[in-house]
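>>> Could you work out the structure for the sequence below:
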Amino acid sequence: MNTIQRALAVGIGAALLQALMLIAFAWPAAHIAPRDLPIAVSGPQAAMVADKLAEHDPDAFDITNPADEAAARAAIENRDVYGAIITGGGAPRVLIASGASPVVAQQLTAIAQQLSGAPDTPVEDVVAADPDDPRGTAFGAMVLPLVMSGIAAGVVLSLLIPAIGGKVIGLFTFGIAGGLLSIVIIQGWMSVVPGPYLTLAAVAGLVSFAVSGTVVGLAAAIGRAGIGIAALTMLLVGNPFSAATSAPELLPQPWGTIGQFLPPGAAASLLRSVAFFDGAAATKPLVVLIIWALAALALLGIGALRGRRVETSPTPVPAADPVPA
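The predicted structure is shown next:
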C-alpha cells in the first residue's frame, strides 16, 4: 500500500469512527423516554391514576402501590422508585428525587400536572440534587472526565512502563491520587456533590482504577490492540449509555441495562447512591466496579505469564557452516 492509498484508508476509517461516535452519543439522547420506570402510586385513587398512566403508555412505568405516603417516601429514599404520586385529599401530590435523576423528576412533575389539570400541582423534592447543581448538569459531566483520564492513564502505562509490576504500581497510584484529587475539585472547589469526602474519593479512585486497569490489562494480555478495544468500549458504549445525565430506564433497551454493567454506568449509579442516598442501592454498582478491577488484575497476570513464555522459549541456534575439507 503506497502513501496515497494509506492516506485514503486512514481518512475513511476516521470518518467511519466519527459516524460511529455520533450514533453512540446522539442516538440515546434522541430517544429519552420512560421504559418500565419504577414509580409509586399511593392513596385512595391509586388504581385510577395507574390506569391513566397505562392508557398513555403501557410500557412506560413499573408501578408499585405502597400502603401510604410514608412507605412511598421510604421507597424513594431506598432508591426502589424514582418518585411517587400521592392521591387523596384534593389534587394529586408528587414526591420526586432530583438527586436520583433531575430529568425523571421533571417528567413526573409534568405528568402529575396533566393528571390534575392544574399547573401548580404540589411537588416535594424528597432527595434533592445539590443546590449548586439543581439540574444535575455538573454531576453528569464529571463521569466523562473520569473515563477519559482513566483511558489516558492506561495508554501511558501500557506504552511507557514495560514491567507488569510497574504497571500495577502505576495503576494503584493513579487510582488513589486521582480519586482524592477529583473529589477535592468536584466537592471542595465546585461544591456540586454532597456526601462523605473519603467515601466519594474511594469511589472515584475505584472507577479510575477499573477504567485504566482495563486498558492496561488488555494491552498486556493481547497486545496493543487491547488499548483500542478497551478505549472504544468505554467511550462508545460505556459513556453514552451510562445514564449519568438521565436514568437507565430512560435509555433505549437493552443498552440502558448494559450500560450499568460497564464502569461509566456503574460509576454514575454508585456516586449518586453515596452522594445523595447514604449508600442506598450501592451494592450492585460497587460489585460491578470491583469485578472490572479484579478482571484488570487477572489480565495483567495473563500478560505476565505471556511475557515469561516469550523469555523462556528456546532461541533456535543457527546451523554451523560446514568445515571445508
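>>> Please count neighbours and contacts with C-alpha atoms only from this point.
Noted.
>>> What about I227, how many residues nearby?
Counted with other CA atoms under 10 Å, residues neighbouring I227 total 24.
>>> so it touches V215, yeah?
Yes. With the criterion set as CA atoms under 8 Å, I227 and V215 qualify as a contacting pair; they are 5.2 Å apart.
>>> Give me the contact list for the longest strand along the chain.
If you go by DSSP state E, the chain has its longest strand at strand 37-42. In this structure, residues lying in contact with strand 37-42 by CA atoms under 8 Å, 6 or more residues apart in numbering are 49-50, 60-69, 72, 80-87, 249-250.
>>> mind running it again at 6 Å?
Residues lying outside strand 37-42 but in contact with it, judged by CA atoms under 6 Å, 6 or more residues apart in numbering, are 61-66, 68, 81-86, 249.
>>> same deal with stretch 101-112?
Looking at stretch 101-112 with CA under 6 Å, 6+ apart, the contacting residues turn out to be I96, S98, R135, S246.
>>> for stretch 10-29, same thing?
Counting contacts by CA under 6 Å, 6+ apart, the residues outside stretch 10-29 that touch it are L236, P240, L251.
>>> and what of stretch 302-319?
Counting contacts by CA under 6 Å, 6+ apart, the residues outside stretch 302-319 that touch it are A220, A221.
>>> quick one more, to check against the first:
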Amino acid sequence: MSKSRMPLVFGAALALLQALLIVAFAWAPTHTAPRDLPIGVAGPAPAAAQLTEKLRAASPGAFEIKTYADEAAATEAIEDREVYGAIVVTAQGPRLLVASASGPAVSQLLTEAAGRLSGAAPATPVTDVVAASPDDPRGGGFAAMILPLVMSGIAASALLAFQLSGTRARLTALGVFAVGAGLASTLVSVTWLGLLPSSAFWQVAAVVALVSFAVPSVIGGLGAAFGQAGFGAAAAVVFLIGNPFSAAAAAPELLPEPWGAIGQFLPPGAAATLMRSAAYFDWAGAGRPLAVLAAFAVVGAGLVVFAGRRRPAAPERPADDDVLVPAA
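So this is what the prediction gives:
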C-alpha cells in the first residue's frame, strides 16, 4: 500500500469501527422487551389460573409463568432467583412482589404489567422482596461498573501478551492484578460509592478478582500464543458482543434473542449475573455464571502456560562448507 493511500484507508477503517460500536451498544437497548421472562403467580388455583391466562393473552410470549401455592412460596422463589417477581392473588386484590436487586428495569416492567391488569382499579401494591442498594436505586451505577472491569482486563491482557515473557512472570502478574483489582475496585464500588451492600464486601471482592483473572488470562494468553490476531479477535468478542449483551442494566430475557443468552456465556454477562447473586441473593443462581468465569480462567491459564512453552525456532547454522573464510 502506498503511503499516500494509508491515511485514507485508516480514516475509513476508523469511521467503520465507530459505526460498528454504535450498532453494538445502541441496538440492544432500543429492542428491549420481555421474552419468556420468568415470573410467578401465587394464590388459590382457580384465581391463579385465571390471572395466568390474562397475562398470556395481554402479552403473548412475554412471560414464562410459574404458579405457587401462596405468597411465602413465591417470595422464596424470588429469593432463589427462580423468578424475577410474582403477582399474588388475594381477597383484597392482586399484590406484586419484585426484586429490584435483580434489575430495576425488570421491576418497573412488572409494575407496569400489573397496572395494566388492574385497569381502572386502585394501583397494585408493590413489595420489594430483595431491594437494590439505596445509593443506587435505579441500578445505573451497578451497570456502569461492569464495563471498567472488562476494559481494565483488556488493558492488562495487552501488557501480559506483549510486554511480559515467560509463564511465571505472566501468572504472577495475573495473580497480583486479580487480587489488587478485587480489593481496590470493591473499596470504591462498595465502601465509597455504595453501589452494592457493604455486608457483601468480600463476596464482591471475590467476583471482581475472578473476573480480573479470567478476562486478561484468555485475551492475553491468546495474544501471547498467536500474536496480534489472537489478541484482537478475543478482545473484539468480549468488547463488541460481551458488553452490549451483558444485561448488566436489565435482564437477559429482555434482550433480543439469542443475544441475551449468548451474552451470559461471555465474561461481562457472567460477571453481572454472578455479582448480583453474590451481593444480594446469597449466591442463589450463581452456578452457571461461576462456571463460565471459572472456565475462562482455567482456559486462560492454560493458554499462558502454552504460550510460555513455545520457543522461537533457533536460527539455522550454516553448514561447515558454507562458512566464508576471509582471504589471507
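>>> Using neighbour counts, trim the contacts of strand 37-42 of structure 1 to the buried set.
Among the contacts of strand 37-42 of structure 1, those scoring as buried are 61-66, 81-86, 249 (criterion: 16 or more other CA atoms under 10 Å).
>>> Distance to F174 of structure 1 and secondary structure for those - can I get that in CSV?
Shown next, in CSV, are those (distance: CA to CA, whole Å; DSSP: H, G, I helix; E, B strand; the rest coil):
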residue, distance to F174 of structure 1, secondary structure
F61, 41, strand
D62, 41, strand
I63, 43, strand
T64, 43, strand
N65, 46, coil
P66, 45, coil
V81, 35, coil
Y82, 34, coil
G83, 38, strand
A84, 41, strand
I85, 45, strand
I86, 47, strand
E249, 32, helix
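>>> Could you identify the most distant pair in those?
The span of those, defined through CA to CA, is set by I86 and E249 at 21.8 Å.
>>> What lines up with P145 of structure 1 in structure 2?
Aligned counterpart of P145 of structure 1 in structure 2: P148 (TM-score structural alignment).
>>> can you check L297 of structure 1 too?
Alignment of L297 of structure 1 against structure 2 is given by TM-score structural alignment, with A301 as its counterpart.
>>> Any figure for the gap between the aligned partner of L240 of structure 2 in structure 1 and S242 of structure 1?
When structure 1 is aligned by TM-score structural alignment, the residue opposite L240 of structure 2 is L236. Here the distance between L236 of structure 1 and S242 of structure 1 works out to 10 Å (CA to CA, to the nearest Å).
>>> and L8 of structure 2, how many neighbours does it have?
10.
>>> Sticking with it, tell me its helix or strand.
Taking DSSP states H and E as the criterion, L8 of structure 2 maps to helix 6-30.
>>> Next: F201 of structure 2.
Assignment of secondary structure by DSSP H and E places F201 of structure 2 within helix 201-236.
>>> How far off centre is that helix?
Using CA atoms, centre = their mean, to the nearest Å, the mean C-alpha position of helix 201-236 of structure 2 is found 14 Å from that of the whole chain.
>>> Now do it: which elements does it pack against?
Other elements packing on helix 201-236 of structure 2 under the criterion 3 or more CA pairs under 6 Å, 6 or more residues apart in numbering; DSSP states H and E are helix 140-162, helix 167-186, helix 287-309.
>>> Save the ones you listed as TSV, and put in distance to R35 of structure 2 and mean neighbour count too.
Below are these laid out as TSV (distance: least, CA to CA, whole Å; neighbours: other CA atoms under 10 Å):
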stretch	distance to R35 of structure 2	mean neighbour count
helix 140-162	21	19
helix 167-186	33	18
helix 287-309	20	19
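>>> Now render those helices as a markdown table, adding distance to A278 of structure 2.
Rendered in a markdown table, the data for these read as follows (distance: least, CA to CA, whole Å):
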| stretch | distance to A278 of structure 2 |
| --- | --- |
| helix 140-162 | 13 |
| helix 167-186 | 13 |
| helix 287-309 | 10 |
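>>> of those, which approaches A209 of structure 2 most closely?
Checking these against A209 of structure 2 by CA to CA gives helix 167-186 as the closest, at 4.3 Å.
>>> Trace the closest one over to structure 1 and give me the residue numbers.
The counterpart of helix 167-186 of structure 2 in structure 1, using TM-score structural alignment, spans residues 164-183.
>>> With adjacent residues omitted, what lies nearest to the equivalent of S118 of structure 2 over in structure 1?
Matched across to structure 1, S118 of structure 2 falls on S116, judged by TM-score structural alignment. On the basis of CA to CA, 6 or more residues apart in numbering, the spatially nearest residue to S116 of structure 1 that is not a chain neighbour turns out to be A91, at 5.8 Å.
>>> swap in L198 of structure 1?
Closest to L198 of structure 1 by CA to CA, 6+ apart is L180, at 7.6 Å.
>>> If you tally nearby residues, what's the number for V317 of structure 1?
A count of neighbours around V317 of structure 1, defined by other CA under 10 Å, yields 6.
>>> and the residue mapped onto V104 of structure 1 from structure 2, helix, strand or coil?
Taking TM-score structural alignment for the superposition, V104 of structure 1 sits opposite V106 in structure 2. Three-state secondary structure (criterion: DSSP: H, G, I helix; E, B strand; the rest coil) places V106 of structure 2 in helix.
>>> separation between V106 of structure 2 and E76 of structure 2?
Here V106 of structure 2 is placed at a distance of 18 Å from E76 of structure 2 (CA to CA).
>>> G242 of structure 2 now?
Counting by CA to CA, the gap between G242 of structure 2 and E76 of structure 2 amounts to 31 Å.
>>> quick one: which of these two has more around it?
For G242 of structure 2 against E76, the residue with the higher neighbour count under other CA under 10 Å is G242, and the figures read 26 against 13.
>>> Identify the residue nearest L157 of structure 1 in space, chain neighbours excluded?
Leaving out its chain neighbours, L157 of structure 1 is closest to K167 (CA to CA, 6+ apart), at 6.0 Å.
>>> and Y197 of structure 1, what pairs with it in structure 2?
Alignment note (TM-score structural alignment): Y197 of structure 1 maps to F201 of structure 2.
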